[in-house]
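[1] please work out how this folds:
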Amino acid sequence: MLICVSTYRLHGNSEGRKKSVARAFHLLLPAVIFLLVCIGTNAQVENTEVPGPSLSQGDKYDAPDKPESDSVFDMIVSLPRQSASIYSVLNQIGGQVGYFFVYDTEIVDSDQRIRIRAGNKPVSLWLEEVLDDPSLDYRIIEQHILIYRPDIEVPEYSIAGKEEAPAKEEVVIVRGRVLDEETRDPLSFATVGIKGGSIGIISNSDGFFSLRVPPGYADRDISVTHLGYRTRTLPVRVFSDNRVDILMKTEYISIPEVMIRYFDPNGIVRSAISRIDHNYSNKPVYMLNFYREGVMRGSRFINYSEAFFQVYKSPHHNRFEQDQVKLLQSRSISNIDRSDTLILKIRAGIKSSLELDFIKNVPDFLNPEFLYEYKFTRSDIVAFDGRMAYGVAFEQREHINEPLFKGVLYIDIESLAFLGAEFEVNPKYISKAHERFIARRNRDYRATIDKAHYTVSYRYHDGFYYLNHVRADLHLRYRRRFSLFGSNYHVFVEMANSRIDTGDVERFRRREALRTDRVFMDGGHAYDSDFWDGYSIIPPEKRITDALANIESRIERVVAGSD
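    Reported below is the predicted structural model:
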């Protein structure tokens, strides 16, 4: 079965519109399931979709000087009369004493509203009143106050927050969920990793994550980052035998008052198109990229691959010169069990990722010849990767009933460079796009495409913008003929750039270049256990552009070894 996830259309001047080109993936569907096959490693992908407790962190503030730990609960805190949630009251207490509260949401209902009278009381008495549960106890761990039940095993720490020397160091599993502090919505693509280290993971679509922390890192801190939110840092020890919900606070970038918020979206898009040659390099470059692809059935991986590539990126203006890929390191995992009645493998995922570069492979919504098919509207002036940008929404016009794209373009205010885009096949017409995605069918099954979503971003380097990150997600449902029930599948490919080299750039020799139109995980590529040791498998929703910071040093060794 052939599945296409990139549907940029090609048009012919004399022949009119041609059918969409199948540029993206192929899914191979054997009818029979065999034994579990693990390529390169016998590592298993952990199920990260698990319920979690809560890390309550209040507004960012200048913390007062830390008191001695044994005196924290005796500190006097002043609170006004109020009706508020437990979460809000704990934040007020923590703000005055300079500590954050950590607790399990199965123990503490942080959304429960309570009434308190104004007063000046020690922290210990406020906690008794607010929590109203004599079975709870409290412990200081660095700048955090852990709320727990004594019957639940909690590792012992000295009052200063230093861990008692264990008899034997063991791997610590850090589990939790990342949520928006105000809406409590899950945050996908949040990066969770050892601060200053090379170990990291990313939250999935429901905000869940699971990170294996090797022995020797128990005294380190966990850093949680997400685009548009303030970074959170907390000790590894907080997670020991606990699952926590990490509440992230939005980070706002102020817009100068003199900025005129109105703009003409059509004019901005046309101006940005006219400046492509000025903003994007006309010379080839080498890129060091991290790549991954995977297929999930429900919340479980069917297969997953990740790799480091060196990419020969051809100039954007040369539409006929293809990009090239040289494989540096890779690993693949197959996770099939007897309940699976279909096996899907991604074909041409690497090629698809490269072709999502919409500056080089121009889609309809940026092709001057077909802009009339789209309606461009002002979204807002937004912050995009630290730059102020015009947000321009686009969607096909009402009289066009083909499955075209809709989404948002981000255009730099100063340079008018395309910084990125988020778009999808119009959900209103996606049912008409099945033939574009599925070219080879299994007659025993019926497939339904639910969603096809794409993100692309560019970054500035030495005077020009270059492709930085691409991702394609395809959500589909398979149902056996004459059956009322089916299974949900999620197919994704993603590539992120770590480094750009502009000097002495030449095309790779043919024997060095990887075939990008094949099933990557079936390539039989060598697995280097020394290189991958200590890296957790990355859930599909992890934002790898952030995760690259955690593995930069090892990437450098890969490059040095390939020279």
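[2] can we go C-alpha only for contacts and neighbour counts from here?
    Will do.
[3] so where do the strands sit in the stretch 201-350 of the chain?
    Along the stretch 201-350 of the chain, the stretches classed as strands by DSSP state E, counting those that start in this stretch are 208-213, 221-225, 232-235, 243-248, 285-297, 300-313, 324-334, 346-347.
[4] for the stretch 351-500 of the chain, same thing?
    Along the stretch 351-500 of the chain, counting by DSSP E, counting those that start in this stretch, strands occupy 374-384, 387-396, 405-412, 418-425, 445-461, 464-480, 486-501.
[5] list the buried residues in stretch 427-442.
    The neighbour-count check on stretch 427-442 (16 or more other Cα atoms under 10 Å) flags 427, 430, 433-438, 441 as buried.
[6] could you work out the most separated pair of those?
    Largest separation among these by Cα to Cα: P427 and R441, giving 22.2 Å.
[7] circling back: can I get the strands of the stretch 201-350 of the chain in TSV with mean neighbour count and distance to S56?
    Shown next, in TSV, are these (neighbours: other Cα atoms under 10 Å; distance: least, Cα to Cα, whole Å):
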stretch	mean neighbour count	distance to S56
strand 208-213	26	16
strand 221-225	22	14
strand 232-235	19	11
strand 243-248	26	6
strand 285-297	23	31
strand 300-313	23	29
strand 324-334	22	36
strand 346-347	26	40
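[8] please confirm that D504 is located within a strand.
    No - using DSSP: H, G, I helix; E, B strand; the rest coil, the secondary structure at D504 is coil, not a strand.
[9] measure it to H317 for me?
    D504 sits 20 Å away from H317, going by Cα to Cα, to the nearest Å.
[10] out of the two, which sits in the busier spot?
    In this view D504 and H317 are compared by other Cα atoms under 10 Å, and H317 has more residues nearby, 16 against 8.
[11] now the other sequence, so there's something to compare against:
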Amino acid sequence: MKPLHFFYFKRNLTMFLVFTLLLSVNQTIYSQDTKELNNHYNQYKGKVIDQNSKKPLVLATLSIRGTNITTVTNAEGKFLLKVPKNINESNVVISSLGYENKEISLRQLKASKNNIGLEVHITELSEINIETIKNASELVRETLKKKGENYFSDPTLMTAFYRETIKKRKKNISLSEAVVNIYKAPYKSQKRDKLKLYKSRKSSNYKKLDTLALKLQGGPFNTVYLDIMKYPEYIFTDGLLNDYVFRLDHSTKINNRLIYVINFEQKEDVKKPLYKGQLFIDAEKKILTSAIYSLNITDKKEAARILVRKKPTRADVWPKEVAYRVDYLEKNNKWYYGYSKLLLEFKVNWDYKLFNSVYSMVCEMAVTDWEKNINESVPKYKDRIKPSIIMIEKSIGFSDPNFWGAYNIIEPDKSINFAIKKIQKQLKKAKLKRTALAK
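    Next comes the predicted model:
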């Protein structure tokens, strides 16, 4: 099984940078152009919640009907949606796994403090439906075979927002964000997707790492490769399918479609680390609409061998949790990759320390717009993001509120905002100290 991502551990940061390939990116901030763009866009902020419990709904999708404009809510259920001013008569469709869709007019939205509640939707299966999917394994196989029929069959150019965070326990260490162009190959094609970095920024505070530097190799590719329907070889090859047990859990409705929720896990006699989780499959057309799953890390040594590429000589590094999610969106009866998220949590046991250290890394990508790639253009090789990318270290962009301009992004969580402010203060102090020394 080919690993999707690798972690690098090195106690000496200077030595680490020698052995790590970094991507050089021109990060000039086009503030003037950005402000002009903002004059042509309306911005809406708010929160999506469970109508009854009032709990925030994470990863709820907001789409402008009749367009390809989309965004998703963050870990607190908050959203930020940017819409061209010439689109003012359209509706916003709000959807979330297991909830009834809601559609409201753009004119009903305020610039901020919108509170949108969704109702839970659970559908009881009839005897006919239960009989139809008695063989859950065959349902999954049929779904995978229909990718050329149900998913985008044209080359597509997508605009996506990528975020990558690293934490030591609950303290933020590093935050990277980027706007990425995805040159998406048709789902029935064997061609792989190409990525180009359009705009990015990063802030880091490595003092909190206690001289241990963690790097996530792969960057945006980690999230793109979670597109199961495009890259089934990473989880459901024909051979690997036989190593899983598939069972019907329940049904629900998403976008007014009957969805079967299929549980899967590796068979007891299979020893290699595989995955377990849930697949959300359209009952009528056999379409994978979402998947939520995790890596089996019962065998810690084997899981560490897959995930950890380098580590300090006097430490053991063990994965604690490796979780994934991918969601698909639909337009004109064709489905496409819309969102994915990867969570990795590691524990580091030092030979000479009484207490261990726990680190977590999260990366997520949301497609916010797309168009057909009519000319099937792809970026030049020198301009492409490489699968070996490690997001750039430069601290730039966070002081500019207009950095993203008209691009839809995922709203930062409070914890991320807090981390950014702390990093900015530290950078300011360091700058003042350098100025004082220079005098």
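[12] quick TM-score on the pair, please.
    Remark: TM-score between the superposed chains equals 0.68 [TM-score structural alignment, normalised by the length of structure 2]; 359 aligned residues with a Cα RMSD of 4.3 Å.
[13] quick check: buried residues in stretch 273-286 of structure 2?
    For stretch 273-286 of structure 2, burial by neighbour count (16+ other Cα under 10 Å) applies to 273-283, 286.
[14] equivalent analysis for stretch 147-158 of structure 2, please.
    Those would be 147-148, 150-158, for stretch 147-158 of structure 2 by 16+ other Cα under 10 Å.
[15] now do the SS call for the corresponding residue of structure 1 for Y381 of structure 2.
    Counting by TM-score structural alignment, Y381 of structure 2 lines up with R510 in structure 1. At R510 of structure 1 the chain is in coil, as set by three-state DSSP.
[16] roughly how far apart are the residue most central in space within structure 2 and D383 of structure 2?
    The residue lying closest to the centre of structure 2 (Cα atoms, centre = their mean) is E364, at 2.1 Å. For E364 of structure 2, the distance to D383 of structure 2 equals 22 Å [Cα to Cα].
[17] and what of F16 of structure 2?
    25 Å.
[18] name the residue in these two with the higher neighbour count.
    Neighbours around F16 of structure 2 and D383, counted as other Cα under 10 Å, are more numerous at F16. The numbers are 17 against 13.
[19] does that one touch L214 like I think?
    No - F16 of structure 2 lies out of contact with L214 (Cα atoms under 8 Å); the separation is 9.5 Å.
[20] any residues in contact with both of these two?
    Residues touching both F16 of structure 2 and L214 by Cα atoms under 8 Å, 6 or more residues apart in numbering: K10.
[21] any chance of the strands of the stretch 201-350 of structure 1 in TSV, with distance to R471 of structure 1 too?
    Listed next are those as TSV, based on distance: least, Cα to Cα, whole Å:
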stretch	distance to R471 of structure 1
strand 208-213	20
strand 221-225	19
strand 232-235	26
strand 243-248	24
strand 285-297	10
strand 300-313	14
strand 324-334	17
strand 346-347	14
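[22] aligned to G294 of structure 1, what sits in structure 2?
    So G294 of structure 1 corresponds to T165, using TM-score structural alignment.
[23] er, I260 of structure 1 actually
    Under the alignment (TM-score structural alignment), I260 of structure 1 pairs with N129 in structure 2.
[24] what do you get for A472 of structure 1?
    In structure 2, A472 of structure 1 lands on L342 (TM-score structural alignment).
[25] what's near enough to touch that match?
    With contact set as Cα under 8 Å, 6+ apart, L342 of structure 2 has these partners: 222-223, 322-325, 362-364.
[26] that one: what's its closest spatial neighbour, skipping adjacent residues?
    In this structure, L342 of structure 2 finds its nearest non-sequential neighbour in Y324, 4.7 Å apart by Cα to Cα, 6 or more residues apart in numbering.
[27] my guess is the one you found contacts V362. True?
    No - no contact is recorded between Y324 of structure 2 and V362 when judged using Cα under 8 Å, the distance being 9.9 Å.
[28] what's the overlap in contacts for those two?
    By Cα under 8 Å, 6+ apart, the residues touching both Y324 of structure 2 and V362 are 341-343.
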